[in-house]
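# coords below, sequence missing:
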């Protein structure tokens, strides 16, 4: 059997950590091969070696049966290997065409021939069902469309082996479905795909084979059709995973958050929240369900002090916090796990320990007489890293160097540890593996049981249904209905999210 890719006995070390320890992976032509592992297991490192970004200390790589030394991404490109990175490598102010041809510009008479490039890109786009506008500016298009540009970049450079690094981490459910259709089309055209992921549902839907890595070591390779989700999860985390959130019925007490007749505009001046009312009590988790772009992000930004309120009130424990600064909102008792961990959750060039005290560094014991107490900061960071299983070489490592999932765990550790009166969790498990998701759900329920109010915003309906006590459905900037989580289902929520009305009498069988 000839493989298009063979990676044998790969070992990669970084200071203080062995990222890959004798890992093997073999990819067949026309196959979608999942590379599964926890956050920080070494998946991206292994693929960065295949793409030429890192050099291994040991091991060999064969491409189409020939032993090769992939010393740079340019060498990988010449071998037909392309990579769609988790964090897109695009220039916002350039057009789609300019981004795709960057570094490989076709010229005519010494000038870039954009017309020729646009035609080629339009043809590639049509061939693979990517439907992109070659002349659009990157800053004006959706995240899902930006990902399609990354795919086109690899195809334009002639790649027939494509590596997708956590491609669905920032996509909506509809965009995920579209991406899966694109990936199937690519393999039908003879391309081969390695999919780095920890989403078991997606592996079962689209992949042929799955290789599992745990803490840098290869655990095994299985045929996806013959493995259950539970078996894959156990291979990944090394223990049985409980997919159902364990919680007792909520015992709500006093009102913590009261939003009345709220109007909020987004950064472009478009009214995204209007006439919105919402109440959350101590000791309950309220899920916020809605199709992306219906005002949930703006509602959360307004509560957290990140967007001004046009009209209305946001009361926290009776105090109107509308238009207070983010720091004042935090001091009033709000914790915020933001949707965008890079823009709003972390200072990437700060160390892990500095990021752990971003909300409290000016308070005792982390500061004394205007000077930072380095020992107290380090001690707190070490405690949180251990409690929340943040995989990092040390607390002095820059946050930028952590895997996406471990960056998320660092933010969650910082915000939940303060045990605020109101915890806003926006997409808290985005980019996390099943073991970490289980832990985060337990933490949210624990906060609820300590008498805190939790606002959970997620695009994953199964997460909303399993973690929430009540579910507020948002449509066109308004809460259109509030339902008890144990008395509804995905079908009914989907109808409400699309602007429909609740079906009368949901069958008990449909709630399973």
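Looks like it came in fine. Small disclaimer: the values here were computed from a predicted structure and weren't measured.

# from here on, contacts and neighbour counts on C-alpha atoms
Noted.

# Now do the helices in the stretch 201-350 of the chain.
229-237, 296-303, 326-333 (DSSP state H, counting those that start in this stretch).

# in whichever strand or helix holds residue 480, what counts as buried?
Assigned by DSSP states H and E, residue 480 belongs to strand 478-484. Buried residues in strand 478-484, counted by 16 or more other C-alpha atoms under 10 Å: 478-483.

# Could you export the residues you listed as TSV, including distance to residue 104?
Output for the buried residues of strand 478-484, formatted as TSV (distance: C-alpha to C-alpha, whole Å):
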residue	distance to residue 104
478	47
479	49
480	50
481	52
482	53
483	54
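
# out of these, who's nearest residue 210?
If you rank these by distance to residue 210 using C-alpha to C-alpha, residue 483 comes first, at 38.7 Å.

# Distance of the closest one relative to residue 493?
Residue 483 is 9 Å from residue 493, where distance means C-alpha to C-alpha, to the nearest Å.

# go on, residue 33?
As judged by C-alpha to C-alpha, residue 33 and residue 493 stand 33 Å apart.

# How about residue 477?
Taken as C-alpha to C-alpha, the span from residue 477 to residue 493 is 16 Å.

# same thing with residue 199?
Separation of residue 199 from residue 493 (C-alpha to C-alpha): 23 Å.

# Looking at the two now, which is surrounded by more residues?
Shown here are residue 199 and residue 493; by other C-alpha atoms under 10 Å, residue 493 has more neighbours (25 against 20).

# how about stretch 249-262: buried residues?
250, 252, 255-260, 262.

# Check stretch 392-401 too.
By 16+ other C-alpha under 10 Å, the buried positions in stretch 392-401 come out as 392, 394-395, 397-400.

# Span of that stretch from start to end?
For stretch 392-401, the first-to-last residue distance is 8 Å (C-alpha to C-alpha).

# outside of it, which residues touch it?
Outside of stretch 392-401, the residues within contact range by C-alpha atoms under 8 Å, 6 or more residues apart in numbering are 15-17, 346-353, 355, 378, 381-382, 385, 402, 406-407.

# Report the buried members of those.
346-348, 350-353, 355, 378, 381-382, 385, 402, 406-407.

# about what we covered before: please find the angle between the direction vectors of the strand holding residue 480 and helix 296-303.
90 degrees (axes from the mean of the first three to the mean of the last three C-alpha atoms, to 10 degrees).

# put this beside the first:
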């Protein structure tokens, strides 16, 4: 085994029943490089990394780590061999301090005699070496998500990791934090560390990686030096066809005022961030994009509009009518549709099949019910229309919804929500967890709604998505708007500062 190869995986297979999550994966990662792994949602990336990290046991195949054949039965074994993993959803104890989280499970000393002084010194040396600014005494629940991610990185470095796996590491970061993250990863590389970078953001792959591997349907499609590919080539390899993400967007032609919000303040639920005096409006034929780091009041805003959260102050007007406290079912009847952020939690019912989920929320309407009985032929015709129009891949209407891919589940929700020809669409994280082919389709659908004079409120954590689709962009921080303007009058740097709570001169807090 060549010395320059930190990791070699040959023919790795992992099946869950009839599902072939990994069906013969091959991977070569050169030591001291940043290696990107990309693929559609469900391609097998996470399963592969979990097999490497000891969370899954592969059914067959070989793993070589620095020339040594290995197979780990637990993450502890993987850590002892120099592998560290920073998960997309952080593994932190919020009630403990930063330092306590870093050393948790790797405490020095024995019993209650822990050498915190030596641990603190080691952690401080790591932070200084890589420029990772951390307040070691801060309680984790009080620090921003960007700092929490640095904490996770220091955790794996403290345990001596030489091969670091990062799963979607930029999902919760501002543009400035992403730039800083890339600087840190490049420093790791200079220091001889090897980084595996799992992402769906192809622009980040091109900016950071030395090599890239594409996985599709549980198999390795190919492996390239980054100098031999571009975003279009990678997208084609991921999907198996050409993908067009360069959007053609005509100038907006805003018409009547559809949604008007003045001084909206919601209640706080379970300690989350409430909406705190938000004002904005949306007209027919335009897309208003709201961007912000997750947890800055997005849920409160949407739930307040939809009647799912108590509004303490302010007014919500829809087509001139006050709708404060109006429940969701009545809003649907009035022409308000919502693509929810969590499709399997609030958009679909896991136990239902495709047909049942296709009418969810509209199932009491006269179109589907007569004399208290469901009109199955009408329901079948309607569901098949959605499947055809929105190119949904499903074996049948009776198929359990959980057997569909994330992209096809999302298409079903969108088809259902657009069926009633709404005047207002609230699209919350509409492309979360879907493949690049589905993203292309969803973008085109939202732009077509705009052309058809529908008002669209887009709430997303994806900056490129918001800038590409929106006619105006509002930046949300701690329940308030830090600024609102057209995309061509906002730089990514300005948006990043506002996402971190810094208001540029001249920017107002409402629209």
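Received, thanks. A quick note: this is a predicted structure, and the numbers were derived from the prediction, not measured.

# Quantify their similarity with the TM-score.
Once superposed, the chains reach a TM-score of 0.81 (TM-score structural alignment, normalised by the length of structure 2), with 496 aligned residues with a C-alpha RMSD of 4.1 Å.

# circling back: of all the helices of the stretch 201-350 of structure 1, which one is nearest residue 456 of structure 1?
With C-alpha to C-alpha as the criterion, residue 456 of structure 1 lies closest to helix 296-303 of the helices of the stretch 201-350 of structure 1, at 10.0 Å.

# What helices and strands are in contact with that closest one?
Other helices and strands packing on helix 296-303 of structure 1, by 3 or more C-alpha pairs under 8 Å, 6 or more residues apart in numbering; DSSP states H and E, are strand 255-265, strand 271-281.

# from the chain's centre, how far out does stretch 355-375 of structure 1 sit?
On the basis of C-alpha atoms, centre = their mean, to the nearest Å, stretch 355-375 of structure 1 sits 29 Å off its chain's mean C-alpha point.

# Could you do stretch 5-22 of structure 1 as well?
Offset of stretch 5-22 of structure 1 from its chain centre (C-alpha atoms, centre = their mean): 25 Å.

# what's it aligned against in structure 2?
Aligned by TM-score structural alignment, stretch 5-22 of structure 1 falls on residues 7-24 of structure 2.

# swap in stretch 140-158 of structure 1?
With TM-score structural alignment applied, stretch 140-158 of structure 1 matches the range 142-160 in structure 2.

# Stretch 31-48 of structure 1 too?
Stretch 31-48 of structure 1 corresponds to residues 33-50 of structure 2 when matched by TM-score structural alignment.

# now the farthest one out in structure 2, which residue is it?
Note on structure 2: the largest C-alpha distance from the chain mean falls to residue 371, namely 43.4 Å (C-alpha atoms, centre = their mean).

# mind listing what it touches?
Listed by C-alpha under 8 Å, 6+ apart, the contact set of residue 371 of structure 2 is empty.

# Residue 235 of structure 2 reaches residue 242, doesn't it?
Yes. The pair residue 235 of structure 2 / residue 242 is scored as a contact, 7.1 Å apart, by C-alpha atoms under 8 Å.

# mind listing the strands for the stretch 51-200 of structure 2?
Under the criterion DSSP state E, counting those that start in this stretch, strands of the stretch 51-200 of structure 2 are mapped to 60-65, 68-70, 83-86, 163-167, 194-198.

# got TSV for those strands, with mean neighbour count too?
Converted to TSV, these look like this (neighbours: other C-alpha atoms under 10 Å):
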stretch	mean neighbour count
strand 60-65	18
strand 68-70	13
strand 83-86	24
strand 163-167	23
strand 194-198	24
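
# Please convert those strands to CSV, extending it with distance to residue 470 of structure 2.
Output for the strands of the stretch 51-200 of structure 2, formatted as CSV (distance: least, C-alpha to C-alpha, whole Å):
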stretch, distance to residue 470 of structure 2
strand 60-65, 45
strand 68-70, 49
strand 83-86, 32
strand 163-167, 28
strand 194-198, 27
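
# quick one on the thing from earlier: how far does the match of stretch 140-158 of structure 1 sit from its chain's centre?
Distance of stretch 142-160 of structure 2 from its chain centroid, counting by C-alpha atoms, centre = their mean, is 19 Å.

# Not counting it itself, show me its contacts.
Stretch 142-160 of structure 2 is contacted from outside by 79, 82, 84-86, 90-91, 98, 101-103, 106, 122-123, 126-127, 132, 134, 140, 164, 169, 172-173, 177, using C-alpha under 8 Å, 6+ apart.

# Can I get the buried part of those residues as one PyMOL selection?
Buried subset of those, written as a PyMOL selection, criterion 16+ other C-alpha under 10 Å:
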select buried, resi 79+82+84+85+86+98+101+102+103+123+126+127+132+134+140+164+169+172+173+177
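
# Among the contacts of stretch 142-160 of structure 2, which ones are in helices?
If you go by DSSP state H, the contacts of stretch 142-160 of structure 2 have 79, 98, 101-103, 122-123, 126-127, 177 in helices.

# residue contacts, residue 368 of structure 2?
Residue 368 of structure 2 makes contacts with 374-376, 378-379, as judged by C-alpha under 8 Å, 6+ apart.

# do that again at 6 Å, thanks
Listed by C-alpha atoms under 6 Å, 6 or more residues apart in numbering, the contact set of residue 368 of structure 2 reads 374-375.

# same deal with residue 423 of structure 2?
Shown in contact with residue 423 of structure 2 (C-alpha under 6 Å, 6+ apart): 335, 454.
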